[in-house]
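this one's sequence-less:
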């Protein structure tokens, strides 16, 4: 065997050892559907126009991701995640890693992640609707702060979305202590004092058999200088605090999830507080999966009720294969003012297809 052959054999051996210690997975999903939406404000009894369209991400969010691990020895592993979202109906400019861009370490101490990722609060917020067919906000049954972000589709109280992800984030996930875990995440604002726009979240979760229950808290600081006045004239604050309690149970023939979510403003003259209660039931029948969800919410400003709302969703998926599902779903929700007059509505129905790889 000559020197070139020896080098080739050595390279293959080293490559094989590296591959044995490392793994990289490419994954993703696509969700596209056709249907109708009537979403927006109701003014003087006139609601938004009905629009027939092709949707993206009605039941789940389309994405392309890469994740991997490397065995560092001694029970320690390195990990990474890069996940990007997009819209199949009209793909446009995307931001690489907008859903996740993480590097971290995992071992007996738990897991530490650095970068853009879900907050610790979001894990428990997702648990609340885990028995529904969908994990996207469009057709979810909740008429809450979990909105699409547009003014016309704000939830009860009109408060901003809690933000399921945070930039510049350090996140710790504990190991399981007989089913009990806890987590904490902190997103740096990276702005000079006294401006403060960081995101901090905590969760506590217990899993045992078919039971999954948790509680979480998140605070979004929004302190900054008022741009409408002379520079540095005075500091404005509009901090938001979120608390959620959620649970899910698998009965075998069906699954149930639900919980309570609160969003409230602090450091403002007339703070808004919104409370939401949500329940969902999922029933698998052979290749079918049926789901029903309902939520009700009420918002108060300075202690006085000023908005209330409810939403109802129903849908079904049919598994064409292990990776492909067809679905039909609809959501009906409205928000009323203190006098009982409808001021916003959200009516969506769609027929779609999801492929996961």
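Cool, got the structure. All values derive from a computational prediction rather than experimental measurement. Residues are numbered from 1 along each chain as shown.

switch to C-alpha atoms for all contacts and neighbour counts from now on
Will do.

Buried residues in the lengthiest strand in the chain, which are they?
Longest strand in the chain, counting residues (DSSP state E): strand 22-41. Buried residues in strand 22-41, counted by 16 or more other CA atoms under 10 Å: 22, 28-41.

Repeat that for stretch 350-357.
350-355.

From those, pick the one nearest residue 322.
residue 355 (9.2 Å; CA to CA).

list the helices and strands the strand or helix carrying that closest one packs on?
Counting by DSSP states H and E, the secondary-structure element that holds residue 355 is strand 342-356. Using 3 or more CA pairs under 8 Å, 6 or more residues apart in numbering; DSSP states H and E, the elements in contact with strand 342-356 are strand 22-41, strand 324-337.

Nearest to residue 282, out of those?
Smallest distance to residue 282 across the helices and strands packed on strand 342-356 (CA to CA): 13.2 Å, for strand 324-337.

and that closest one, what other elements does it pack with?
For strand 324-337, the packing partners by 3+ CA pairs under 8 Å, 6+ apart are strand 304-319, strand 342-356.

Contacts for the longest one next, please.
In this case it means strand 304-319. The contact list for strand 304-319, computed with CA atoms under 8 Å, 6 or more residues apart in numbering, reads 133, 139-143, 156-157, 287-300, 325-338.

Just the buried residues from the residues you listed, in ChimeraX please.
The ChimeraX selection below is limited to those of the contacts of strand 304-319 classed as buried (16+ other CA under 10 Å):
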select :133,139,140,141,142,143,156,157,289,290,291,292,293,294,295,296,297,298,299,300,325,326,327,328,329,330,331,332,333,334,335,336,337
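
Comparison target below:
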């Protein structure tokens, strides 16, 4: 009897890895929280900002898995959500990259909610987190960042270090704002091509948004030749963004540079005046490893608007710099510190993309932060 039990136990132990390989589920995530001291100078339209805060730096919790289907094909899925460890006001379930798809030697086809290929083109943060992260719609770089809803996309396999992807997001919620307005089309498409090698990384990305301006929010009123002009932001605005990056590694050092070009345009329609605007941004970042310590620095500049509309383009640029360091206790746990400052010209209101302050034009926010990150 004992011999039979031992034989069954051995058989089960041998079979278990095979079962797990065919159908696996993984719990994963990242806890990132810091203590920040924030300041922003006063302007004619806003009070000074000065506060200390415990800030969540995009913590997340996810589940992912796969099932082997045979013939080299497998089903893949992921459900990921933001978790706010500072105050518990987390978003909805599946608020981050969440999808289901099929993968194999051909690459992968997926459906769901996900970062656009444009957003995934290049890690330009140089290890910065929290208020020091330069990427995002409110920041100075990667300003066309979106996590697209109702999307379908293709990811190629790696071919000698080269990968490519293309995405289309449908306008599933295309509805008029009211009985007289035109429906806003929220569709987009995006693509990228990236190379990753031992010493060099580089890539290009593109995204096109229907009815999704990058700088205007809500209703904008302006006076043109004594007449008040109202613009309903979003309707008929076509936005295009291009980004390219290159990174070189040599020894313990890594240098990254990137260029971004954004364009927005809309024809005149009813009470809405036409406009066409462009902006260029660039960044330079570096990291240097000394044992368990990584030194980090980055500089980014958003140049002034170029506009063929009534709006002012003078003094609409901004600059941001960051310095920081990380200390790796292990592969999973790291302590971090940084200092960053945004220098807005008088008609610019760039903000921290993570935990933004709501600064007014001309305000110059700055932050010092220390915190911890743990991956699991």
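Nice, thanks for sending it over. Values in this document were obtained by computation on a predicted structure and should not be read as measured data.

what's the TM-score here?
Overlay of the two chains. TM-score (TM-score structural alignment, normalised by the length of the first structure): 0.81; 324 aligned residues with a CA RMSD of 3.2 Å.

can I get the helices and strands packed on strand 342-356 of the first structure in a markdown table with distance to residue 227 of the first structure?
Below are these laid out as a markdown table (distance: least, CA to CA, whole Å):
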| stretch | distance to residue 227 of the first structure |
| --- | --- |
| strand 22-41 | 28 |
| strand 324-337 | 31 |
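
Out of these, the one nearest residue 202 of the first structure is which?
strand 22-41 (28.1 Å).

what angle do the very next helix or strand once past that closest one and strand 342-356 make?
Sequence-wise, the next helix or strand downstream of strand 22-41 of the first structure (DSSP H and E) is strand 51-56. Taking axes from the mean of the first three to the mean of the last three CA atoms, to 10 degrees, one finds strand 51-56 of the first structure and strand 342-356 inclined to each other by 40 degrees.

State the span of the second structure onto which the helix or strand that strand 51-56 of the first structure is followed by is aligned.
Sequence-wise, the next helix or strand downstream of strand 51-56 of the first structure (DSSP H and E) is strand 63-73. Under TM-score structural alignment, the alignment places strand 63-73 of the first structure onto residues 60-70 of the second structure.

again, but for stretch 203-216 of the first structure
The alignment of stretch 203-216 of the first structure onto the second structure (TM-score structural alignment) spans residues 192-205.

List the buried residues for the matching stretch?
192-196, 201-205.

Turn those into JSON lines, columns for distance to residue 96 of the second structure and secondary structure.
Output for these, formatted as JSON lines (distance: CA to CA, whole Å; DSSP: H, G, I helix; E, B strand; the rest coil):
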{"residue": "192", "distance to residue 96 of the second structure": "20", "secondary structure": "strand"}
{"residue": "193", "distance to residue 96 of the second structure": "23", "secondary structure": "strand"}
{"residue": "194", "distance to residue 96 of the second structure": "22", "secondary structure": "strand"}
{"residue": "195", "distance to residue 96 of the second structure": "25", "secondary structure": "strand"}
{"residue": "196", "distance to residue 96 of the second structure": "25", "secondary structure": "strand"}
{"residue": "201", "distance to residue 96 of the second structure": "26", "secondary structure": "strand"}
{"residue": "202", "distance to residue 96 of the second structure": "25", "secondary structure": "strand"}
{"residue": "203", "distance to residue 96 of the second structure": "24", "secondary structure": "strand"}
{"residue": "204", "distance to residue 96 of the second structure": "23", "secondary structure": "strand"}
{"residue": "205", "distance to residue 96 of the second structure": "21", "secondary structure": "strand"}
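
Let me know the closest of those to residue 5 of the second structure.
Looking across these and measuring by CA to CA, the closest to residue 5 of the second structure is residue 196, at 50.8 Å.

Next, the contact list for the nearest residue to the closest one once chain neighbours are set aside, please.
Leaving out its chain neighbours, the residue that sits closest to residue 196 of the second structure by CA to CA, 6 or more residues apart in numbering is residue 161, at 5.2 Å. The contact partners of residue 161 of the second structure, taken as CA under 8 Å, 6+ apart, are 195-197.
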